[in-house]
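In: turn this into a model:
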Amino acid sequence: MPERAEWVPPNIDVEAPSAARIYDFLLGGGHNFAIDRSVGQRVLEVQPQGRQIATSNRAFLNRAVEYMMSQGIDQFLDLGSGIPTAGNVHEVAQRTNPDARVVYVDYDPVAVAHSRLLLRDNPNATVIDADLREPGNVLDSPVVREVLDFTRPIGLLTVAIFHFVADERNPAAILARYRDELPSGSLVALSHLTADQMPAEMAGVVEAMRNSRDPMYFRSFAEVSALFAGLDLVEPGIVSAPAWRNPDWDDLAVQEGVYVGVGRKP
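Out: Next comes the predicted model:
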């Protein structure tokens, strides 16, 4: 029988894979099901660097939050936040400023349920159950409006999420809707998988994820760059994840497959 631990909400289909739980598996987390591990193993078969890419992407998230904190931002909206594993946004931000505020957004029931458990004693961090592809529902959420002050700069985190948004949903327009709502001086962090450097391996990843709840849509450098429209790119611009403001990047074998960047709203 499929496993059902205490952190699994009622009525969850533990035989349907989800991106949040597959990502958790790739990061070495324990909040995933057998079906997620099966898909994750198929991803690793076609893309052996899968765990490195996931870990590097997570490290970019941490550096982006640290950079935003250094720029005076102390409130964050994390879209498609996933399973809350070690080094999550509130941990990084509140290590510097215990009063930093974070709203996580996800529509995976396990991610939302576990986030609620993790954050139940944290007055400055919370989660809402919402689909980031419906920005009006997110931005008009009473919880978002109560926790975040839209008269001051906000850090918007869109890390490893827009490659789950199909072209027909117009990801650039979705991101623009969030951008337009942000106050001047806000920062937007984005990471996005690409097949530019490893087309065969990444095509295999797309195929492995095809029948999951969250199929993937990789994009080129030009397409990822277009997502930063209306923002001023922070140095070093759009680069591979390990190279973004990483003092140790010269010592790393910089794998390709993820474009990242941070933009500032004028």
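
In: drop to CA atoms for contacts and neighbour counts, all remaining ones
Out: OK.

In: check contacts around the residue nearest the centre of the chain.
Out: Nearest residue to the geometric centre of the chain (C-alpha atoms, centre = their mean): V159, 3.1 Å. Going by C-alpha atoms under 8 Å, 6 or more residues apart in numbering, V159 touches N57, L61, L79, G80, S81, A189, L190, S191, H192.

In: same question for N97.
Out: Counted by C-alpha under 8 Å, 6+ apart, N97 has contacts D74.

In: gap between it and P153?
Out: The gap separating N97 from P153 is 16 Å, by C-alpha to C-alpha, to the nearest Å.

In: now do L233
Out: The gap separating L233 from P153 is 16 Å, by C-alpha to C-alpha.

In: how about R179?
Out: Following C-alpha to C-alpha, the distance that separates R179 from P153 is 11 Å.

In: quick one on the thing from earlier: now the contacts of V159 in JSON lines, with neighbour count?
Out: Output for the contacts of V159, formatted as JSON lines (neighbours: other C-alpha atoms under 10 Å):
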{"residue": "N57", "neighbour count": "23"}
{"residue": "L61", "neighbour count": "25"}
{"residue": "L79", "neighbour count": "25"}
{"residue": "G80", "neighbour count": "26"}
{"residue": "S81", "neighbour count": "26"}
{"residue": "A189", "neighbour count": "23"}
{"residue": "L190", "neighbour count": "24"}
{"residue": "S191", "neighbour count": "26"}
{"residue": "H192", "neighbour count": "25"}
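
In: now name the helix or strand holding L61.
Out: helix 50-70 (DSSP states H and E).

In: let's see this one next to it:
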Amino acid sequence: MVGSNRNHLSDAHAFASKPNLESNTMSSPAARREAGFRAPVGVDTTRASIARVYDYSLDGKDNYPVDRAALAAILEVAPGQREVSRLNRRWLHRVVRYLAGSAGIDQFLDVGAGLPTVCNTHQVAQQENRDVQVVYVDNDPLCCAHGRALLEENANTHYLCGDLLEDGTLLENEGVSRYLDPGRPIGLIVCGVLHHVDDSLDPAAVVRGYTDRLANGSFVAITSFWAPADENRELHALAKRLEWAFTEMGVGSGWYRTREQQLEYFGGLELIEPGLVGLADWWPAGPLTRPRWPEEQLILGGVGHKPLPAPPRIHFV
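Out: Model (predicted):
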């Protein structure tokens, strides 16, 4: 590691090794791990970490040789995979700007937030409304250490250790509810997370656990790897090769799912136009300046809205 990066990681190692009372109340049930959940890597330098590989794909410095080797294996299959990470970040920025601005959402829960990078959720949201509350959550202690050190810039921004798969969901967690009011609309961000949840854990059911508990008027923003199936057999073949690279050669997870499977994530929600589409097609910031890499087409994003109840009808007699 280069000089400043080594300092960041050693500081995070020390922070992550300290007892964390909040994380004790936010631990994932052991049964879920037995069902196929891959435990977070944390400060283990012998195993590739999802968060650190993603950091490296964005040209970050908080990663180790094992993480760079994992991404190299993925790039052997898809040389443009770094652009997928950048595309994902740009999509997140546009969505958060819309939710905190036009949609009027003033509290966000960003699940699987990962390592801090350039222009994070709270920075985008608080440009629209400085009073927006943002809670980041990740199950990796290294991410939590970095997040607390670098992202908690004001009283409205918090980084907690927790897990998407918690019993009762994070919405019922005492740490989260300390800062977010579950009785009011929330912007739930699940960006680049569900493709790391094994089929045996039923990711659609996991999301339903959240949407059932969200207040009316809330929004759910999701991106996930796409397997086109009959929509494009050539791209589908690339998706299957990439899935193998992620799961067998990379980070141990990274499943590509069909459009139909991903639409299940939005059950009970109204999809905001243009629906579940390629990330570059979701309210793009401007015209394309180059042809898309094939791998850039293998990730979909959508924003669902939990509608407010219809107003009562007035009957005239």
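
In: kindly provide the TM-score of these chains.
Out: In this superposition the chains share a TM-score of 0.93, using TM-score structural alignment, normalised by the length of the first structure; 265 aligned residues with a C-alpha RMSD of 1.9 Å.

In: can you name every helix or strand that the helix holding L61 of the first structure contacts?
Out: Using 3 or more C-alpha pairs under 8 Å, 6 or more residues apart in numbering; DSSP states H and E, the elements in contact with helix 50-70 of the first structure are helix 19-26, helix 34-46, helix 89-96, strand 155-159, strand 187-193, strand 258-264.

In: out of those, nearest to R219 of the first structure?
Out: Closest approach to R219 of the first structure among these (C-alpha to C-alpha): strand 187-193, 6.9 Å.

In: what's the match for F219 of the second structure in the first structure?
Out: When the first structure is aligned by TM-score structural alignment, the residue opposite F219 of the second structure is L187.

In: what sits against that match?
Out: M68, P153, I154, G155, L156, V262, G263, R264, K265.

In: re earlier: please identify the most buried of the helices and strands packed on helix 50-70 of the first structure.
Out: Burial among these, expressed as mean neighbours by mean count of other C-alpha atoms under 10 Å, is greatest for strand 187-193, which shows a mean of 26.

In: rewinding a little: who has more neighbours out of L233 and P153 of the first structure?
Out: P153 (23 against 19; other C-alpha atoms under 10 Å).

In: ok, and the closest non-adjacent residue to the more buried one?
Out: S186 (4.3 Å; C-alpha to C-alpha, 6 or more residues apart in numbering).

In: the one you found: what's it in contact with?
Out: I73, R152, P153, I154, G155, L156, R264, K265.

In: alignment lookup: the first one to the second structure.
Out: Translated: I73 of the first structure. So I73 of the first structure corresponds to I105, using TM-score structural alignment.

In: could you verify that that match is part of a helix?
Out: No - using DSSP: H, G, I helix; E, B strand; the rest coil, the assignment for I105 of the second structure is coil, not a helix.

In: identify the residue spatially nearest to it, adjacent ones excluded.
Out: L99 (5.5 Å).

In: residue contacts, that neighbour?
Out: Per C-alpha under 8 Å, 6+ apart, neighbours of L99 of the second structure: I105, G187, F219.

In: translate the second one into the numbering of the first structure.
Out: For G187 of the second structure, the aligned residue in the first structure is G155 (criterion: TM-score structural alignment).

In: surely its match touches G72?
Out: No - with contact defined as C-alpha atoms under 8 Å, G155 of the first structure does not count as touching G72 (10.0 Å).

In: count of neighbours near D248 of the first structure?
Out: If you count neighbours by other C-alpha under 10 Å, D248 of the first structure ends up with 9.

In: and it, what's its match in the second structure?
Out: By TM-score structural alignment, D248 of the first structure lines up with G286.

In: which SS state does that match fall under?
Out: At G286 of the second structure the chain is in coil, as set by three-state DSSP.

In: do you know how far G136 of the first structure is from G30 of the first structure?
Out: 33 Å.

In: likewise I154 of the first structure?
Out: Here I154 of the first structure is placed at a distance of 31 Å from G30 of the first structure (C-alpha to C-alpha).
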